[in-house]
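> Using only what follows, build the 3D model:
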Amino acid sequence: MSERTVFHYQDNVLSCEDVRLDDLAGIYGTPLFVTSKRSLQGSLREFEAAFASLPHITCYSVKANFNLSVIGTLAEMGCGCDVNSGGELFRALKAGVSPEKIIFAGVGKKPEEIAFALEAGVLMLKVESLSELEAIERIASEKGITAPVALRINPNVTAETHPYITTGDSKEKFGIDEAGLEEAFTLLRLMKHVRLVCLDMHIGSQIFDPEYYVAATAVLLDIFETARSLGFSIEYLDIGGGFPVTYDARKPATPITYFAEKLIPLLAAAGVPVIFEPGRFLVANASVLLSRILYKKTNHTGKQFFIVDAGMTELIRPALYQSHHEVLAVTRHEKTVVADVVGPVCESSDFFARQRAIDDAAEGELLAVMSSGAYAAVMSSNYNGRLRPAEVMVDGNEVTVIRRRETYEQLIANEVL
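You can find the predicted model right below:
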């Protein structure tokens, strides 16, 4: 189910499913994240349908949006989770995800996080360095158990995406490149408390061209054959996530079916279940960030600004990645103006749009920053002493608070004077 279906104008007022966004702002205040449950469910169904002919496990990448209700909505539909820290593992378990459907990733796992994952009984831990492999062996030995692990392979494929979200290039910190595999396999054959069950890769995010996946999968399959020839019983292949979504209507995302058409024939030949880790694909277009216009301003050059009550503390992607988010007036206007939409944070990079044609809404009216479900609330901060916003989930005409707005008391709760 697309963002355009669940977020739509009704009587010139932007709504989420059957609920008007101005009504939500009136009840819950702003800034406010509004998430459509139907969108979450629809995106997962779309993904599952595309890869239905391939034996697979879908593990939602929790780092995209770790709200318990978001995780829980996907878990109710049978989705597992890919976690990157003890905190994300804790969240996934609290949200009702079975540990047998959780994979623990991350390039810098602390010993206590490794122990937590082993005690919880996760499906596997991803290994990203030889030192980490030795640490897992040591901790598993101390506990008297055998740790199931995946080797994260760095296939040295540089996808055409923002440099901050490419992860399959050998210059980056992720995974073990082919030069280190022989030593890794040698160590694994000597270890008594680690069992290699999976080969894994992840080449980045917002990758529009399926051919990058094809190239990386070819590398992974070659290594799969090598591992099998060495006597390792590889039970899974994990090709990660990174499938694209549409942020800008002028640059529509490649349909997930295109990726499936390219990848299913390659992966089916391996004869083992495949693990996918979609994150952004499932959640990005399920939410909007609702914000109120505090002031309108025109400088001496005639440049116009909409100053709103949300900022980079709620959605840092434009500042961090120069990413595009559509900004819509909640109440439609016939007239448009070219303006910057900026927040209240004391940084020049605190903006949502630069020189963008938007509806000429008045002070006090509402704007919606679209496609705010991924890497928004999850990356929020208290910079400038700001309070993290509330989050609500809409299901038809029902609204549930899924995160309460922070208070000043919570802002300093862990500090000692």
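> all contacts plus neighbour counts: C-alpha atoms, from now on.
OK.
> Now do the helices in the protein.
3-6, 21-28, 37-50, 68-75, 86-94, 111-120, 130-143, 181-190, 210-229, 256-268, 280-283, 317-321, 408-411 (DSSP state H).
> among those, which is nearest Ala362?
Among the helices of the chain, the nearest to Ala362 by Cα to Cα is helix 21-28 (14.1 Å).
> In the closest one, which residues are buried?
21-22, 24-25, 28 (16 or more other Cα atoms under 10 Å).
> contacting residues around it?
Helix 21-28 is contacted by residues 13-15, 32, 290, 330, 366, 390 when judged by Cα atoms under 8 Å, 6 or more residues apart in numbering.
> Sort out which of the residues you listed are in strands and list them.
13-15, 32, 290, 366, 390 (DSSP state E).
> Quickly note the distance from the residue nearest the centre of the chain to Ser2.
Central residue check for the chain by Cα atoms, centre = their mean: the C-alpha nearest the mean position is that of Ala64, 2.1 Å away. Relative to Ser2, Ala64 is positioned 18 Å away (Cα to Cα, to the nearest Å).
> Ser287 now?
11 Å.
> which one of the helices of the chain has the most crowded surroundings?
helix 280-283 (a mean of 28; mean count of other Cα atoms under 10 Å).
> That helix packs against which elements?
For helix 280-283, the elements it packs on are helix 37-50, judged by 3 or more Cα pairs under 8 Å, 6 or more residues apart in numbering; DSSP states H and E.
> Please tabulate the helices of the chain in JSON lines, including the columns distance to Val245.
What follows is the helices of the chain, written out as JSON lines (distance: least, Cα to Cα, whole Å):
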{"stretch": "helix 3-6", "distance to Val245": "10"}
{"stretch": "helix 21-28", "distance to Val245": "23"}
{"stretch": "helix 37-50", "distance to Val245": "11"}
{"stretch": "helix 68-75", "distance to Val245": "18"}
{"stretch": "helix 86-94", "distance to Val245": "23"}
{"stretch": "helix 111-120", "distance to Val245": "31"}
{"stretch": "helix 130-143", "distance to Val245": "33"}
{"stretch": "helix 181-190", "distance to Val245": "33"}
{"stretch": "helix 210-229", "distance to Val245": "13"}
{"stretch": "helix 256-268", "distance to Val245": "9"}
{"stretch": "helix 280-283", "distance to Val245": "6"}
{"stretch": "helix 317-321", "distance to Val245": "14"}
{"stretch": "helix 408-411", "distance to Val245": "34"}
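> Please give the structure of this sequence too, so both can be compared:
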Amino acid sequence: MTIANFDGIDAPKRLQTPEEKNLAEKGGFLQVEDVDLRELCELVGTPAYVYSSTAIVDAYRSFEDAFGRNRIAICFAVKANSNLSILSLLRSLGSGMDIVSGGELARALSAGVPGERIVFSGVGKTAAEIRQALDARIHQFNVESAAELQLIAALAAERKVRAPVSLRVNPDVDALTHAKISTGRKGDKFGIAMEDVARLYADAAADARLDPVGLAVHIGSQITELSPYQSAYSRLRGLVGELRAAGLPIRRLDLGGGLGISYGGNTSAPSLAAYADIVCRTVGDLGLELTIEPGRRIVGEAGVLVTEVLTVKHGEDADIVIIDAGMNDLARPALYGAVHPVSLLVGRPGLKRPCRIFGPVCESADFFGCYADLPPLMQGDRLVLHAAGAYGASMASNYNTRPLAPEVLVKGDSYAVVRRRQSIADMLVLEKDAGWFAASGRRKGDALSGIVSR
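Okay, here's the model as predicted:
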């Protein structure tokens, strides 16, 4: 195993299946590509995120293969995994970026992505972020409201530029996914109501500060049924006809992302070929530039979270297992009730023992799920949480003053720590004593109660 410097990442050899691309069992233990996870844990500790560059490359290329000669721009949804090395890898493959904040814009630019390959989505863009994006000459703003459209126009005039804008449509389509990640229903905070789009688009076309380039839609995340896409894109097609009938210029459609992956159980990932067929049948013949924004589907199955068992409390029907990864490291189970498949890093024969796996965070919500297919777990066992490459590290926090876990990128038999483990000192350096406590002559606790009493 070699420690590598991933300044430039060549496209690894393509493999055949998600399991082959990501995680394999050899000799009774698990490895990512050709890197032994047992050795890696000894070097970087737990918890730790480990990603397969081969799996990321192959997932990206699967979108290209699905659309074939029907050209479509792919803009990776940075919020799924914003690690600079992963963004750089995707940039090297030709990917653009879909961002939702000024911070994500800075990350995309730092990864070498040119502004003209960046789409700025998101419902709450600030004036500072819009200025930042105008200066970067981004591809387009996906605009969520009339107020945002007016703000962009004013800031474009300030910068003496013409801002490219696409109106994000709320098609009132239920994505048939978790309520907390549905974004295209009437009443959701995202997008512009169908009945208001033509009027706002005409306003933008009449404004010399704006360049209305098209329409956008994004109906949710972890979508496993394709029929909502059919409905949303068909409604988008109708709007294109309405705009053209009014003599309004339109040259682009941003179709969003949200394609789901398999987290085990009864859920299977939808076919990319079937998705591409829906795109081609609904909007493929309109003569417009098409963009899609996959995130989870590219990185989700490429990553695992490795963790260690801290304690086991034996119960009558199931054991309570506490691991060193918590809801601050992987928030999805606490937020959405998501259950990630779990396996032992080093296999052990024997009867299975039901268990409930919890993290160490001081919250009852720090719960990863009930598992019946594991042998009796013991202190010191290392576990692998599968399909953790999306919305894992990018959603992590310092709750309970817990340092962020490291991220490791693997290529063949080499690996690179692409984000080191955060230290407590790293966290504390951002904070400063208010300064008045020592000057007051009171003890610190007394000083605070004195301020409150006033």
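> residues touching the counterpart of the residue nearest to the centre of the first structure in the second structure, list them.
Matched across to the second structure, Ala64 of the first structure falls on Ala80, judged by TM-score structural alignment. Contacts of Ala80 of the second structure were listed using Cα under 8 Å, 6+ apart, and they are 295-296, 299, 390-392, 394.
> Distance to Gly445 of the second structure for the residues you listed - can I get that in a markdown table?
Formatted as a markdown table, the contacts of Ala80 of the second structure follow (distance: Cα to Cα, whole Å):
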| residue | distance to Gly445 of the second structure |
| --- | --- |
| Gly295 | 47 |
| Arg296 | 46 |
| Val299 | 47 |
| Ala390 | 42 |
| Tyr391 | 39 |
| Gly392 | 37 |
| Ser394 | 36 |
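> For Leu374 of the second structure, state which of those residues is nearest.
Gly392 (22.9 Å).
> What lines up with that closest one in the first structure?
Gly392 of the second structure maps onto Ala376 in the first structure, by TM-score structural alignment.
> does that match really touch Leu315, like I thought?
Yes: between Ala376 of the first structure and Leu315 there is a contact at 4.5 Å, judged by Cα atoms under 8 Å.
> Out of the contacts of Ala80 of the second structure, which comes closest to Pro270 of the second structure?
Out of those, the member with the shortest distance to Pro270 of the second structure (by Cα to Cα) is Arg296, at 12.6 Å.
> if I look at that closest one, how far off is Glu431 of the second structure?
34 Å.
> Likewise for Arg69 of the second structure?
53 Å.
> Who's the closest spatial neighbour of Ser98 of the first structure, skipping the chain neighbours?
Leaving out its chain neighbours, the residue that sits closest to Ser98 of the first structure by Cα to Cα, 6 or more residues apart in numbering is Gly80, at 7.4 Å.
> And that neighbour, what's its match in the second structure?
Match for Gly80 of the first structure (TM-score structural alignment): Gly96.
> Next, work out how far apart that match and Tyr233 of the second structure are.
Distance from Gly96 of the second structure to Tyr233 of the second structure, by Cα to Cα: 22 Å.
> For the helix or strand containing Gly445 of the second structure, enumerate the helices and strands it packs against.
Taking DSSP states H and E as the criterion, Gly445 of the second structure maps to helix 444-453. Applying 3+ Cα pairs under 8 Å, 6+ apart, we find helix 444-453 of the second structure packed against helix 436-440.
> so where is the helix it packs on in the first structure?
Using TM-score structural alignment, helix 436-440 of the second structure finds no match anywhere in the first structure.
> any chance of the contacts of helix 21-28 of the first structure in TSV, with neighbour count and distance to Asp360 of the first structure too?
Shown next, in TSV, are those (neighbours: other Cα atoms under 10 Å; distance: Cα to Cα, whole Å):
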residue	neighbour count	distance to Asp360 of the first structure
Val13	15	14
Leu14	22	15
Ser15	20	19
Leu32	26	21
Leu290	28	17
Val330	25	11
Leu366	25	11
Ala390	19	27
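> a markdown table please, covering those residues and showing distance to Ala49 of the first structure.
Below are those laid out as a markdown table (distance: Cα to Cα, whole Å):
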| residue | distance to Ala49 of the first structure |
| --- | --- |
| Val13 | 33 |
| Leu14 | 30 |
| Ser15 | 28 |
| Leu32 | 32 |
| Leu290 | 32 |
| Val330 | 33 |
| Leu366 | 37 |
| Ala390 | 33 |
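> now the alignment partner in the second structure of Arg280 of the first structure: how far from Cys370 of the second structure?
Alignment note (TM-score structural alignment): Arg280 of the first structure maps to Arg296 of the second structure. Plainly put, Arg296 of the second structure is 24 Å away from Cys370 of the second structure if you go by Cα to Cα.
> Work out the gap between stretch 234-242 of the second structure and the centre of the chain.
How far stretch 234-242 of the second structure lies from its chain's middle: 29 Å, per Cα atoms, centre = their mean, to the nearest Å.
> cool, stretch 152-163 of the first structure as well?
For stretch 152-163 of the first structure, the distance to the chain centre is 17 Å (Cα atoms, centre = their mean).
> if I pick Ser182 of the second structure, what's in contact with it?
Taking Cα under 8 Å, 6+ apart as the test, what Ser182 of the second structure contacts is 174-176, 188, 219-221.
> returning to that earlier point: can you say which of the helices of the first structure is nearest to Val394 of the first structure?
helix 37-50 (5.9 Å).
> residues in the second structure aligned with that closest one?
Helix 37-50 of the first structure maps onto residues 53-66 of the second structure, going by TM-score structural alignment.
> What are the contacting residues of that stretch?
By Cα under 8 Å, 6+ apart, stretch 53-66 of the second structure touches 11-15, 18, 21-22, 33, 86, 89-90, 93, 272-273, 276, 297-299, 301-302, 409-411.
> What's the separation between Gln119 of the second structure and Arg251 of the second structure?
Not quite, residue 119 of the second structure is Val, not Gln. The gap separating Val119 of the second structure from Arg251 of the second structure is 15 Å, by Cα to Cα.
> if you count what's nearby, which of these two comes out ahead?
Val119 (27 against 15; other Cα atoms under 10 Å).
> so what's the equivalent of the more buried one over in the first structure up against?
Aligned counterpart of Val119 of the second structure in the first structure: Ile103 (TM-score structural alignment). Counting by Cα under 8 Å, 6+ apart, Ile103 of the first structure touches 59, 81-83, 122-126.
> Apply 10 Å and report the result again.
Residues near Ile103 of the first structure by Cα atoms under 10 Å, 6 or more residues apart in numbering: 59-61, 80-84, 89, 117, 121-126, 149-150, 275, 277.
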